[in-house]
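[1] sequence isn't available, so here's the structure alone:
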């Protein structure tokens, strides 16, 4: 539904008396009174500006219940179950560990997903379904693996140095599969094989958006059974590789299941935290102060 909403913006912006028109969607993970969606139109004709703002606001509100995720969603456990139940035609099966997406504002070092993955009995032994997990940072873990070298078995601890709300640092024992230095984001990357899971550990957080991000580490995502990436929607290269895909509603700094966040400081009612509106919202435009004047009242 966003397509027809944003298609309406240039029409308002072209109105005589309007300088600019914008739709601001807000940042749903910020529990702040000022946080909400807004339509902002600027110009020199207040009547035209208000008319344009109200037009966009109405289009925006009328579509508020039409938005959907771009892929099937489920808990992390449900995603793993679906991937395991899929046939060869649906593999590699990609799962988005979306709650800790570092390109959306997540810290990138939440260990919850990998902790849950390694607890599954299906992946305890090397002959099990091949899983690639990207990724968890752990500077000390990477250093230990580098000193031991490829082929060595090491016990290391990684993750949860910044965000330990949902899981603490994860200690794991595995075989060093590969080591790569010089990445502009990660600096150093290590792949540790634990059972049938190939876990990527990094010196610094890194997004994994391209096929070469995996093949450079001697990983073969196209022949893996399951590929788990800290991402929301799949970037084009990943999307083209995936034969199956679910978006995991996992915990983290950018948890996509925003209704469970427990916000208590935002202004209410606010969709989707509230769904039973006694009356439609007031979508009449308000003229706000100039940019160097403090906002007051409902605009504060």
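    Nice, I can see it. Please read these numbers as outputs of a predicted model, since none were measured by experiment. Numbering: from 1, shown residues only.
[2] CA only for contacts and neighbour counts going forward, please
    Fine.
[3] how about residue 71, what does it touch?
    233, 245-247 (Cα atoms under 8 Å, 6 or more residues apart in numbering).
[4] which SS state does residue 51 fall under?
    What DSSP: H, G, I helix; E, B strand; the rest coil gives for residue 51 is helix.
[5] go ahead and confirm residue 34 touches residue 297.
    No - Residue 34 lies out of contact with residue 297 (Cα atoms under 8 Å); the separation is 11.0 Å.
[6] more neighbours: which of those two?
    Higher neighbour count among residue 34 and residue 297: residue 34, with 14 against 5, using other Cα atoms under 10 Å.
[7] what helix or strand does that one sit in?
    Under DSSP states H and E, no helix or strand contains residue 34.
[8] please apply the same query to residue 136.
    Using DSSP H and E, the element containing residue 136 is strand 131-137.
[9] distance between that strand and the chain's centre?
    In this view, strand 131-137 has its centroid 15 Å away from the chain centroid, taken as Cα atoms, centre = their mean, to the nearest Å.
[10] one more: stretch 76-93?
    Worked out by Cα atoms, centre = their mean, stretch 76-93 lies 20 Å from the chain centre.
[11] contacts for it?
    Residues outside stretch 76-93 that contact it (Cα under 8 Å, 6+ apart): 73, 95, 97, 113, 221-227, 241-250.
[12] and that stretch, what's buried?
    76-77, 79-80, 82-83, 86, 90-93 (16 or more other Cα atoms under 10 Å).
[13] just those residues now: which is nearest residue 292?
    The closest of the buried residues of stretch 76-93 to residue 292 turns out to be residue 76 (Cα to Cα; 46.4 Å).
[14] do a quick rundown of the strands in the stretch 151-300 of the chain.
    Here the stretch 151-300 of the chain has its strands, by DSSP state E, counting those that start in this stretch, at 153-158, 170-183, 187-194, 197-202, 226-229, 244-248.
[15] now do the strand holding residue 136 against strand 170-183, angle only.
    80 degrees (axes from the mean of the first three to the mean of the last three Cα atoms, to 10 degrees).
[16] what packs against strand 131-137?
    strand 197-202, strand 226-229 (3 or more Cα pairs under 8 Å, 6 or more residues apart in numbering; DSSP states H and E).
[17] here comes the other one, which I'd like you to weigh against the first:
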């Protein structure tokens, strides 16, 4: 029976977390600076709902420990994880007393030599803050949720939209639920957890279309049930190979019967829909997408170069796509159809173009410094159209005009999600015939801009053909790897409170 707690009028709550999506199929490695960690009071600046005069800020004594978020990428080095984790624990340990902790993570971090890195870090956090503190965990719906992570979290939730237009709303919900639990003196919630043996790419599970639209609509219905605080469905992260990678449902609340029924409803809805998930846009090879874009009247026509998407964990420097574009005769003349390509990293190429200056013609080589499995470094001769400094991700960006192609080169990899990413470089995406971006589903601004759109199924560390990637550590059977598998056990597992031992098969 859940034990009542003493209400805390103005609880002391720490904020901590390290977040990244890590592809184990990319040769890239992620180091500590990539997380751009914030510390102490500066942590609060990440969250608009904790701004000065915000009601939620006044509801608790918020203490920033360390929060770092990296652009998705390759496996995190053991050194980087140790460095960031040690500092995070040191900062938490310096806080004399904590009533609660908000654990703000992504949930798909892979670390060299460690499985389930977020649970490993939370175990260290629990040892530092003590068993009585209440922990609320917020995650990306592409995170991975092991039984151990649920056990050590008292509350746990994730985004309900893909693309993640509700990311800040989700974080606020996690923080607010924590405050409400502490100030009410409510018992630790009951947690119902259901692993669902499905592993699909984000581009196949977008909430813009069915069946994910309905699967996630049901989350709100379950959350509205008496006896439920929060409901969450994770589709998991498809481009890592660990035993925890799969879909999961977790429902929390004071009523065991309500959270159990809700979790089983959501899990069954996801499993029953498994064969209906499809790509969020029409697909084809890159050449097929280009052929269609060239004859289409839709302008601009967007093509997603999906296999090297840096926002899913791709290295970002695969040259295969740009190489195919530049080989097409349609783009060899300056008066050919305008095509914008974003992007390929090449520090030396950027430096050479910067030194030559605007308007100069340069021959430079870029790409394939990290991922050269599909194509080698690409040498190009073009006119320097634009130079821009100071981007958080790219550092310096250069645009080369090669025939009718405007190729964006960067010092470091960068995703291109917003119109200003292009207009700030003197480019007009709305006036272009074709815009190719290393991305999966289009982010909202680009989606609204696109008159036509296809997903190119290209090679890279986040290849959309999951079966050919070669997973060998995920739990089997798993759909779609085992398409004719028997129906799984979707009975909700009630997880022990965080201050009690976790017993039974950890699955």
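    Nice, I can see it. Fair warning: this is a prediction, and the values are worked out from it, not measured in the lab.
[18] give me the number of residues near residue 286 of structure 1?
    Neighbours around residue 286 of structure 1, by other Cα under 10 Å: 14.
[19] what's the match for it in structure 2?
    Superposed on structure 2 with TM-score structural alignment, residue 286 of structure 1 falls opposite residue 493.
[20] show me what contacts its match?
    Contacts here follow Cα under 8 Å, 6+ apart; on that basis residue 493 of structure 2 touches 192-194, 260.
[21] can you check residue 21 of structure 1 too?
    Taking Cα under 8 Å, 6+ apart, we find residue 21 of structure 1 in contact with 9-10, 12-13, 39-42, 53.
[22] looking at this, it is in a helix?
    No - applying three-state DSSP, one finds residue 21 of structure 1 to be strand, outside a helix.
[23] and stretch 123-135 of structure 2, end to end?
    11 Å (Cα to Cα, to the nearest Å).
[24] which residue numbers in structure 1 go with that stretch?
    Alignment of stretch 123-135 of structure 2 against structure 1: no match, by TM-score structural alignment.
[25] repeat that for stretch 302-314 of structure 2.
    The aligned range for stretch 302-314 of structure 2 is 94-106, by TM-score structural alignment.
[26] so how far is the matching stretch from its chain's centroid?
    How far stretch 94-106 of structure 1 lies from its chain's middle: 3 Å, per Cα atoms, centre = their mean.
[27] how about residue 272 of structure 1, what's its match in structure 2?
    Taking TM-score structural alignment for the superposition, residue 272 of structure 1 sits opposite residue 480 in structure 2.
[28] turn the buried residues of stretch 76-93 of structure 1 into TSV, columns for distance to residue 128 of structure 1 and secondary structure.
    Shown next, in TSV, are the buried residues of stretch 76-93 of structure 1 (distance: Cα to Cα, whole Å; DSSP: H, G, I helix; E, B strand; the rest coil):
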residue	distance to residue 128 of structure 1	secondary structure
76	19	helix
77	17	helix
79	17	helix
80	14	helix
82	16	helix
83	13	helix
86	15	coil
90	17	helix
91	15	coil
92	14	coil
93	15	strand
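[29] columns distance to residue 259 of structure 1 on top of those, output as a markdown table?
    Shown next, in a markdown table, are these (distance: Cα to Cα, whole Å):
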| residue | distance to residue 259 of structure 1 |
| --- | --- |
| 76 | 17 |
| 77 | 19 |
| 79 | 20 |
| 80 | 23 |
| 82 | 24 |
| 83 | 26 |
| 86 | 29 |
| 90 | 31 |
| 91 | 31 |
| 92 | 31 |
| 93 | 27 |
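[30] for those residues, which one is nearest residue 281 of structure 1?
    residue 76 (35.5 Å).
[31] and for stretch 27-47 of structure 1, what's in contact with it?
    Counting by Cα under 8 Å, 6+ apart, residues outside stretch 27-47 of structure 1 touching it are 17-26, 49-50, 52-53, 56-57, 253-255, 258, 261, 263-267, 287, 299-300.
[32] now do the contacts for residue 375 of structure 2.
    Taking Cα under 8 Å, 6+ apart, one finds 318-320, 368 in contact with residue 375 of structure 2.
[33] across to structure 1, which of those hold up?
    Counting by both residues aligned by TM-score structural alignment, their matches' Cα atoms under 8 Å, the contacts of residue 375 of structure 2 that remain in contact in structure 1 are 318-320, 368.
[34] ok, the alignment partner in structure 1 of residue 367 of structure 2 - how many residues close by?
    Using TM-score structural alignment as the criterion, residue 367 of structure 2 maps onto residue 159 of structure 1. By other Cα under 10 Å, the residues close to residue 159 of structure 1 number 27.
[35] list the contacts of residue 159 of structure 1.
    Contacts of residue 159 of structure 1 by Cα under 8 Å, 6+ apart are 109-111, 136-138, 168-170.
[36] any idea whether the closest residue to residue 497 of structure 2 other than its chain neighbours is helix, strand or coil?
    For residue 497 of structure 2, ignoring the flanking residues on the chain, the nearest one in space by Cα to Cα, 6 or more residues apart in numbering is residue 151 at 6.4 Å. Recorded secondary structure, residue 151 of structure 2: helix (three-state DSSP).
[37] hmm, back to that, filter the contacts of stretch 76-93 of structure 1 to the buried ones?
    Buried subset of those (neighbour count, 16+ other Cα under 10 Å): 73, 95, 97, 113, 221-222, 224-227, 241-250.
[38] coming back round to it: how much space separates the match of residue 272 of structure 1 from residue 238 of structure 2?
    From residue 480 of structure 2 across to residue 238 of structure 2, the span is 11 Å (Cα to Cα).
[39] so these two - more neighbours on which side?
    A side-by-side neighbour count of residue 480 of structure 2 and residue 238, using other Cα under 10 Å, places residue 238 first with 27 against 16.
[40] need the helices for the stretch 1-150 of structure 1, in chain order.
    2-7, 9-13, 46-62, 76-85, 112-119, 139-148 (DSSP state H, counting those that start in this stretch).
[41] will you turn these into a markdown table that also has distance to residue 188 of structure 1?
    Formatted as a markdown table, the helices of the stretch 1-150 of structure 1 follow (distance: least, Cα to Cα, whole Å):
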| stretch | distance to residue 188 of structure 1 |
| --- | --- |
| helix 2-7 | 39 |
| helix 9-13 | 44 |
| helix 46-62 | 45 |
| helix 76-85 | 28 |
| helix 112-119 | 19 |
| helix 139-148 | 7 |
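[42] which one of the ones you listed lies nearest to residue 68 of structure 1?
    helix 2-7 (10.4 Å).
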